[in-house]
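Engineer: got a structure for you, letters missing:
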């Protein structure tokens, strides 16, 4: 009801649980999927991994009751573009779908920092070495954009902070995703944190 009330959004299908998610995505080809974390048969984590592995995969937003639910972190690693709490106000839920559909992660800077810090808490040395190795092909400018994305900035905010047009920022972000083998901005932010690039921020 909430999503259908927005004139620019169309609800094309629903799935009863994670097991039904992949067939529903194949049938309806949505741009964005809202995925519950805890579901019978197949949970949201497994369903997110399966959906994001499809050709032309939609962006996945994970819904959870708890802001620091361990399943959410694993779902983000599986390719989700962000998460929302189930008590998110209707207006914010609709806007989050729009943001993710545009290609941005819908996490606030504070939430992004909390997520990446939680990810990097274990095996930090090994993760840092691996992250630094992945960053070697980047240019200096791409590293600057990487840090800005890691801080949770939108494309417009990155452009203002680095004196670039939003179109140029989008080009840099697309190159970052390709070079780093990341599927979304959240994974780029995690990589920047693992590499130690956000510690002085």
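Structural biologist: Thanks, I have the structure now. These figures come from a predicted structure and were not determined experimentally. Residues are numbered from 1 along each chain as shown.

Engineer: from here on, just use CA atoms for contacts and neighbour counts.
Structural biologist: OK.

Engineer: quick one: contacts for the most centrally placed residue in the chain?
Structural biologist: The centre of the chain sits closest to residue 81, judged by Cα atoms, centre = their mean, with a distance of 2.3 Å. For residue 81, the contact set (Cα atoms under 8 Å, 6 or more residues apart in numbering) comprises 59, 60, 61, 100, 104, 105, 106, 184, 185, 186.

Engineer: put this next to the first one:
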């Protein structure tokens, strides 16, 4: 069972998500919180696998809470729930370690799939947000979020570059395996090597780095 915590300052959203997600056989909704402070207090009492985190909350917003969660409980995954006009928060939330970035208006099947994907080590970003992130990165070329040493970049093999390309386009391990005619286990091994070579924390950072530097257009 995937242990889930829902954090949103709107009671209707908290209650609706709690009721709906509790009906899924593989999910165990452990509780709800209305701000980042309550999230941290909850984690002090009980471990959680996935936090569904509203990005705009009073007392402590989702960005700062994500930073604190990932620093103290690095194994806990965060999926940010947002509206489409939260540009100022996109970069910080991803930089601090959020594994997912979804629109609140999205369908529940997508949310359930995102929880499963993030729990298994993947990343999930809404396609509309992904396109917006690409545009925003292109406007901020002089202020890169993710920096990697040139020597580390040059150490990537051609197949590792192909995996970077796929990650930069938001594909899951399963999709990458299909696209590159590899097994999922092989993809996971390549991802581990990429993270080790680039000294990055997770696939989300790889995706940000790839988009920032224009590597999503590269093919071997």
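Structural biologist: Looks like it arrived, so ask away. Every value quoted in this text rests on a predicted model; they were computed, and no experiment measured them.

Engineer: what's the TM-score here?
Structural biologist: Counting by TM-score structural alignment, normalised by the length of the first structure, the TM-score of this superposition works out to 0.86. Behind it: 200 aligned residues with a Cα RMSD of 2.5 Å.

Engineer: quick revisit: the residue nearest to the centre of the first structure pairs with which position in the second structure?
Structural biologist: Taking TM-score structural alignment as the alignment basis, one finds that residue 81 of the first structure is matched in the second structure by residue 99.

Engineer: how about its match, nearest residue that isn't a chain neighbour?
Structural biologist: Excluding the flanking residues, the one nearest residue 99 of the second structure by Cα to Cα, 6 or more residues apart in numbering is residue 123, at 4.9 Å.

Engineer: show me what contacts whichever residue in the first structure pairs up with that neighbour?
Structural biologist: Matched across to the first structure, residue 123 of the second structure falls on residue 105, judged by TM-score structural alignment. If a contact means Cα under 8 Å, 6+ apart, then residue 105 of the first structure has 81, 82, 99, 184, 185, 186 as its contacts.

Engineer: report the contact partners of the corresponding residue of the first structure for residue 155 of the second structure.
Structural biologist: The equivalent of residue 155 of the second structure in the first structure is residue 137 (alignment by TM-score structural alignment). Taking Cα under 8 Å, 6+ apart as the contact definition, residue 137 of the first structure lies against residue 179.

Engineer: what about 10 Å?
Structural biologist: With Cα atoms under 10 Å, 6 or more residues apart in numbering as the criterion, the residues that contact residue 137 of the first structure are 143, 176, 179, 180.

Engineer: from residue 131 of the first structure, how far off is it?
Structural biologist: Residue 137 of the first structure sits 12 Å away from residue 131 of the first structure, going by Cα to Cα, to the nearest Å.

Engineer: now do the shared contacts for the two.
Structural biologist: Common neighbours of residue 137 of the first structure and residue 131, using Cα under 10 Å, 6+ apart, are residue 180.

Engineer: in what helix or strand does the equivalent of residue 185 of the second structure over in the first structure lie?
Structural biologist: Structural alignment places residue 185 of the second structure opposite residue 167 in the first structure (criterion: TM-score structural alignment). When elements are defined using DSSP states H and E, residue 167 of the first structure is found to belong to helix 166-180.

Engineer: got it, and residue 156 of the first structure?
Structural biologist: Secondary-structure assignment from DSSP H and E places residue 156 of the first structure in helix 155-162.

Engineer: cool, and residue 10 of the first structure?
Structural biologist: Secondary structure (DSSP H and E) places residue 10 of the first structure outside all helices and strands.

Engineer: next, the contact list for the counterpart of it in the second structure, please.
Structural biologist: Mapped onto the second structure by TM-score structural alignment, residue 10 of the first structure lines up with residue 28. Residues counted as contacts of residue 28 of the second structure (Cα under 10 Å, 6+ apart) are 1, 2, 3, 4, 5, 18, 21, 22, 48, 49.
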